[in-house]
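S.K.: Structural data only, the sequence is not supplied:
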């Protein structure tokens, strides 16, 4: 068994200690930002232009790298440690640090102003569903409704814009999955880390050059692993959308995924478009299969006026998306739509 040592990035193999030590050397200009528990994102837009997201707001920092060469050396060294390649021919690095922090880096081939890095810092402690209520992201009534559907095994789609808290919502709701169930997670870059579940397997698309394995293949593999639930990270490609649709239309319940969309209704349309664009089934048939298998839609939003909120929860009822809860952007309060019955029955 290979030994490991602890670094600020998590545990790394002993034989790579020197290489990761060099990463820590280059990392020094942003080390304090990374270790700050209130910082959720670090944005390096140029070697001398670094900002952070803290408590939902972006703010400038005096931090900077010594030079463009220093920043590029940092990026190249990270890639080397992770067994990935980044150079003029492969100028984009999409990677995960050992502690599960995510980063996306570019070289001047695609970012003429200089190398860049967007680092999503893994939470130092996971936010609970109760904290989401305390922060005003949703109400207790909304949470109770979602907990009921998680325990029941409803199929759920969570949509929203970048940084709206989709993954945070999923992690919080995952606490209510019955612990006797076998859960398979499929992600391009691992973010869910549902480590408290006893029967959990995490699948992640490899970042090695020339790898043909993508989300579609992970979902197909999960279907052969006798899952009780399949939780899929963000769907971006038609092939992944189609694989997810096949999963929820072959008797699998409790499946969840996320995608970028502008509303619950738009989430259905976007998934429908992705599936139809693969050319395997028509747009109309894709829509029928989605509304026939999905039970609940959750939409989250990040906005400078109100921060991160769950702005809509809808159900699929008789093939139609029907809102149960919405967020009023004028009063800044959540509102229940009383004329819709949100109890668990039929497709809802």
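M.R.: Here it is on my side, so go on. The structure displayed is predicted, hence computed values, not measured ones.
S.K.: CA only for contacts and neighbour counts going forward, please
M.R.: Noted.
S.K.: In three-state terms, label the residue lying closest to residue 318 once chain neighbours are set aside for me.
M.R.: Spatial nearest neighbour of residue 318, excluding adjacent residues (CA to CA, 6 or more residues apart in numbering): residue 347 at 7.4 Å. Counting by DSSP: H, G, I helix; E, B strand; the rest coil, the backbone at residue 347 sits in coil.
S.K.: what's the burial count for residue 347?
M.R.: Neighbour count for residue 347, taken as other CA atoms under 10 Å: 17.
S.K.: what about residue 224, how many neighbours?
M.R.: Neighbours of residue 224 under the rule other CA under 10 Å: 8.
S.K.: likewise residue 24?
M.R.: If you count neighbours by other CA under 10 Å, residue 24 ends up with 19.
S.K.: how about residue 27, what does it touch?
M.R.: Applying CA atoms under 8 Å, 6 or more residues apart in numbering to residue 27 gives the contacts residue 74.
S.K.: no, scratch that, I was asking about residue 146
M.R.: residue 173.
S.K.: Look up how far residue 324 lies from it.
M.R.: From residue 146 across to residue 324, the span is 11 Å (CA to CA, to the nearest Å).
S.K.: Put this next to the previous one:
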């Protein structure tokens, strides 16, 4: 009787053969180039790395053209630490900010976020939950954060500084879930001009923020809900900081790298396992001792508000931060709670004085959900006036937007910045023009 094979046996055999060939190529490259798998030295240049891999793969005659492309992707993933998700980290994916792995009853699905909108990936990157588990466990193990049943929620980092938040085992019954927020090293700051083009804010407001708040070294807070564009907006403004200024940036995860700042120090929290070795409060105190020209604190969430407030009140060059709040009232509530987290029982009647000592201006951003584009939107610029309260300078006309079902996007120039504050900003380097001293046009587009 002739030997019989199921078609699936042949497919499995061919798949194993292909995997073996890819492993052989990767091993030969690693032997020839010791720095290959560490992505250091000349191999830190991703274009050069891909060129070396592609040359080795194309030399093989035992792979089809389609298999050769797959081999390049797989080996690139091994070398960079991106694994099967390499597609989301290449030069053509620079606008992608986050990648999501979602478990479903039909298997893992991958989504990605770009320009503030989420898309489903057309390709199947993981065949089953076991592949997702192995992928996430390798990343976590590499940075000393084991992902196990006893540690079912873990934050870890890829080689390039991208942050991955993993949830699995009994905590996520359908399978492993993960969110990767790409490192700022792989996604340069988006220019303000691009935000204007995307209708996040009008050109007049962009110019005003740069001429007055950035050049005038104002203390600034940018607030909004998750995925409203806080970090994107801050980094866009950061492109207009003088590269020679001594700048310190402290954050919980590496998100605010600004490549044009030559005299900049980036500080990030350090954790091992469930233990935080260096926290935001310590980073803020370190920044304060170094007397920076600019002090930027990534998203304030809790007790680090105490150290951040000390930086804000003592730095002479401008304090910037971000946080979760949709308007002045929610900001006041959030900040009061943060001080409580730090065991500082701040009398509510003193809260506005503390906010005035921290910020000259606060900006609120949000993401609309009426239109399909779901555009991130500059909502309001508010001047904080010591002893008086809060003065709206410019705000988004939400009423006109809602009435027109998203067709009308305009901003209302409500009040000019106070004369006293304009004088202070000018003293610190702001560029003044008549349009900043008096409202000439009520509606901005």
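M.R.: Here it is on my side, so go on. Only a predicted model underlies this, so the values are computations on that prediction, with no experimental measurement involved.
S.K.: Got a TM-score for the two of them?
M.R.: Their TM-score after superposition, calculated using TM-score structural alignment, normalised by the length of structure 1, is reported as 0.87; 338 aligned residues with a CA RMSD of 2.8 Å.
S.K.: Surely the residue nearest to residue 318 of structure 1 is in contact with residue 320?
M.R.: No: when contacts are counted by CA atoms under 8 Å, residue 347 of structure 1 is not listed as touching residue 320 (10.3 Å).
S.K.: so what's residue 220 of structure 1 closest to, chain neighbours aside?
M.R.: Counting by CA to CA, 6+ apart, the nearest residue to residue 220 of structure 1 once its immediate chain neighbours are dropped is residue 243, at 6.8 Å.
S.K.: The one you found matches what in structure 2?
M.R.: Using TM-score structural alignment, the equivalent of residue 243 of structure 1 in structure 2 is residue 307.
S.K.: right, and the secondary structure at its match would be what?
M.R.: Under three-state DSSP, residue 307 of structure 2 falls in the helix class.
S.K.: Could you report the separation of it from residue 275 of structure 2?
M.R.: Distance from residue 307 of structure 2 to residue 275 of structure 2, by CA to CA: 20 Å.
S.K.: give me the number of residues near residue 85 of structure 2?
M.R.: Residue crowding around residue 85 of structure 2 was assessed by other CA under 10 Å; the count is 18.
S.K.: Would you double-check that it falls in a helix?
M.R.: Yes: membership of residue 85 of structure 2 in a helix is supported by three-state DSSP.
S.K.: Touching, it and residue 78? I think so.
M.R.: No: in this structure residue 85 of structure 2 lies outside contact range of residue 78 using CA under 8 Å: 10.2 Å.
S.K.: And stretch 311-329 of structure 2, end to end?
M.R.: 23 Å.
S.K.: which other residues reach it?
M.R.: Applying CA under 8 Å, 6+ apart, the contact partners of stretch 311-329 of structure 2 are 217-226, 230-231, 234, 284-285, 287-288, 291-301, 331, 334, 357-359, 364-366.
S.K.: so of these, which ones are in helices?
M.R.: Applying DSSP state H to the contacts of stretch 311-329 of structure 2, the entries found in helices are 230, 231, 234, 284, 285, 287, 288, 331, 334, 357, 358.
S.K.: which residue in structure 1 lines up with the second one?
M.R.: In this case it means residue 231 of structure 2. By TM-score structural alignment, residue 231 of structure 2 lines up with residue 167.
S.K.: ok now do that match, which residues does it touch?
M.R.: Counting by CA under 8 Å, 6+ apart, residue 167 of structure 1 makes contact with 191, 192, 258.
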